[in-house]
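>>> Okay, structure incoming, though there's no sequence with it:
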């Protein structure tokens, strides 16, 4: 009876974690699109910079003030040698996501971002010469096919936005691979990752944002009527972007890797539906089919990765079983299969 009660509490906690993750993620995506489209604030670098500032302050409050998470100490040398490169890629990742949101609908952008598993596998194969079983390559077929079908049939196609989203996938994959190698030895959680990376990202982005968008932002202040309410929305999106990181940490520790993968793909479907209800961007039937195929492929990919991870852990426990060397280090638990900064934040 006690075990059944604990099991129901665990299930309720996992559902609650997933729902709050969905809520934060979908809200941030919709708010960012609203900022670019409805508020006519067409400055993705500035929006990204605001998000990094809010995330820096939020992580500091959580760790230093509220002490909800212990600080993971990092050597000063490692901060520049190991964390700074991660922060640079993290910065590019967020900026490309916001740039793509300015030019293409949320539905199309979310579908393209689902291409990340394929770019991760290809990069690890090309750069690190990492071996993957045929089942991994087979699971990428519906992802690639769905992306191609969606891109061909997209009624609001924009080449610049498409390229930004596609290169954002490459940045996400690079960030994930670097996390496995550069942060080896540091058991970072999402909040500590943001605590160290967001200030670096703010520093990297501040100068380009001022130089490239400073005049435009100044003119927007003088020409836009409801400045204060608009600024409230912009900074609220930054606060919610940080809350999204916190919710990701909660989800990872409340669910399994398979549940996280399935919930992530369902979240994309929810984001697409909500964005369509708000912005009413045209979606053709073939476009919807392509999006569905992509999401099913992502779910299948996560399931295959989970199966191979279980097989690898069971074979390594048998004495005398040869182990295939892997570079970078293969995740040792389902939680480690998740990027240190989730790929959903990139869609911020």
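Here it is on my side, so go on. Quick caveat: nothing in here was measured; it's all calculated off a predicted structure.

>>> Could you use CA atoms for every contact and neighbour count after this?
Noted.

>>> which stretches of this structure form helices?
2-37, 44-60, 76-78, 84-103, 106-113, 116-127, 134-153, 159-182, 190-223, 227-254, 257-279, 285-316 (DSSP state H).

>>> Alongside the first one, take a look at this:
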């Protein structure tokens, strides 16, 4: 995440950066299939059609995150993304019929309030960065809900790692033409040198960011297959704390007392939400 932020500050083309991330992820996936490290799945046309909506929201989620990172501080982007449980509850109720308990709904109030408090006191605040991070919440939680519906079908030939790999490849082919039609290809040596950028530095940081991005999301899918969604949510809460604190220290981001309080309230709300979800009765199997 820090490397991606550093690149976006000198190279403000989030669509190009996101396409590079998917290109690296696609290369890794194809290498794993070609070498047999990962068993190549037998995928039908019907399965690809079912995965397409996942790939679309996955593409949009990562693009919106990079757009936000290019506009505001890393710590602020992740403070806004602490609102993921709010959208998770909303979308799960709409598409999966999972109605939350009143206590779970009440636990969302400190999350929303904390993010609002942090937003009004954020030095780097701008609407483009804020709305991009919020859009990332919506698209990523849509991906999770759609993934859950697909996983419930228990397709024997498609495990979670292969599912993520296929989503990554599809995302690359979805975003590549968008890049050509909007920003154009800006990652060529000729363009970077004409912009006065350090070629080796931009490429090195971009590739490290892309590799870390793919590895993190793949590991996240692997963990999700082994633990409950609640445990996964608690882990995400801890991740937010680590990312926010380290980014503030690494980038020396100025943080006001009110901003710190708002961030702390939001993260405490996420943890409370996770614990209350653990206590929520599981729906009986039909």
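Structure's in. What do you need? None of these values were measured; they are calculated from a predicted model.

>>> TM between them?
The TM-score (TM-score structural alignment, normalised by the length of the second structure) is 0.89; 282 aligned residues with a CA RMSD of 2.3 Å.

>>> now the helices of the first structure as CSV including distance to residue 66 of the first structure and mean neighbour count?
Converted to CSV, the helices of the first structure look like this (distance: least, CA to CA, whole Å; neighbours: other CA atoms under 10 Å):
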stretch, distance to residue 66 of the first structure, mean neighbour count
helix 2-37, 21, 18
helix 44-60, 9, 24
helix 76-78, 24, 10
helix 84-103, 25, 25
helix 106-113, 34, 26
helix 116-127, 35, 17
helix 134-153, 42, 19
helix 159-182, 27, 22
helix 190-223, 13, 18
helix 227-254, 14, 20
helix 257-279, 28, 18
helix 285-316, 35, 19
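
>>> Output those in a markdown table; the columns should cover distance to residue 67 of the first structure.
Shown next, in a markdown table, are those (distance: least, CA to CA, whole Å):
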| stretch | distance to residue 67 of the first structure |
| --- | --- |
| helix 2-37 | 21 |
| helix 44-60 | 9 |
| helix 76-78 | 22 |
| helix 84-103 | 23 |
| helix 106-113 | 34 |
| helix 116-127 | 34 |
| helix 134-153 | 41 |
| helix 159-182 | 25 |
| helix 190-223 | 11 |
| helix 227-254 | 14 |
| helix 257-279 | 27 |
| helix 285-316 | 34 |
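
>>> Of all the ones you listed, which one is nearest residue 325 of the first structure?
Across these, residue 325 of the first structure has its closest neighbour in helix 285-316 (11.9 Å, CA to CA).

>>> for that closest one, packing partners?
On a contact count with 3 or more CA pairs under 8 Å, 6 or more residues apart in numbering; DSSP states H and E, helix 285-316 of the first structure meets helix 106-113, helix 134-153, helix 257-279.

>>> out of these, nearest to residue 83 of the first structure?
Going by CA to CA, the one of those nearest residue 83 of the first structure is helix 106-113, 23.9 Å.

>>> average distance between the closest one and the second structure?
Taken over the aligned residues, the distance from helix 106-113 of the first structure to the second structure averages 0.6 Å (mean CA distance after the TM-score superposition for the first structure).

>>> Where does that helix end up in the second structure?
Using TM-score structural alignment, helix 106-113 of the first structure lines up with residues 74-81 of the second structure.

>>> With stretch 10-21 of the first structure instead?
The aligned range for stretch 10-21 of the first structure is empty, by TM-score structural alignment.

>>> returning to that earlier point: show residues contacting the match of helix 106-113 of the first structure.
1-2, 5, 65, 68-69, 115, 118-119, 122, 129-130, 133-134, 136-137, 240, 243-245, 247-248, 263, 266-267 (CA atoms under 8 Å, 6 or more residues apart in numbering).

>>> which position in the second structure aligns with residue 306 of the first structure?
That one, residue 306 of the first structure, aligns with residue 278 by TM-score structural alignment.

>>> what do you get for residue 58 of the first structure?
Aligned partner of residue 58 of the first structure by TM-score structural alignment: residue 28.

>>> what's the answer for residue 49 of the first structure, then?
Per TM-score structural alignment, residue 49 of the first structure is aligned with residue 19.

>>> Hmm, its match is touching residue 177, no?
No. Using CA atoms under 8 Å, residue 19 of the second structure is not in contact with residue 177, being 9.8 Å away.

>>> my guess is residue 157 of the first structure meets residue 163, correct?
No. Counting by CA under 8 Å, residue 157 of the first structure sits too far from residue 163 to count as a contact (10.8 Å).

>>> Map residue 279 of the first structure across to the second structure for me.
Per TM-score structural alignment, residue 279 of the first structure is aligned with residue 251.
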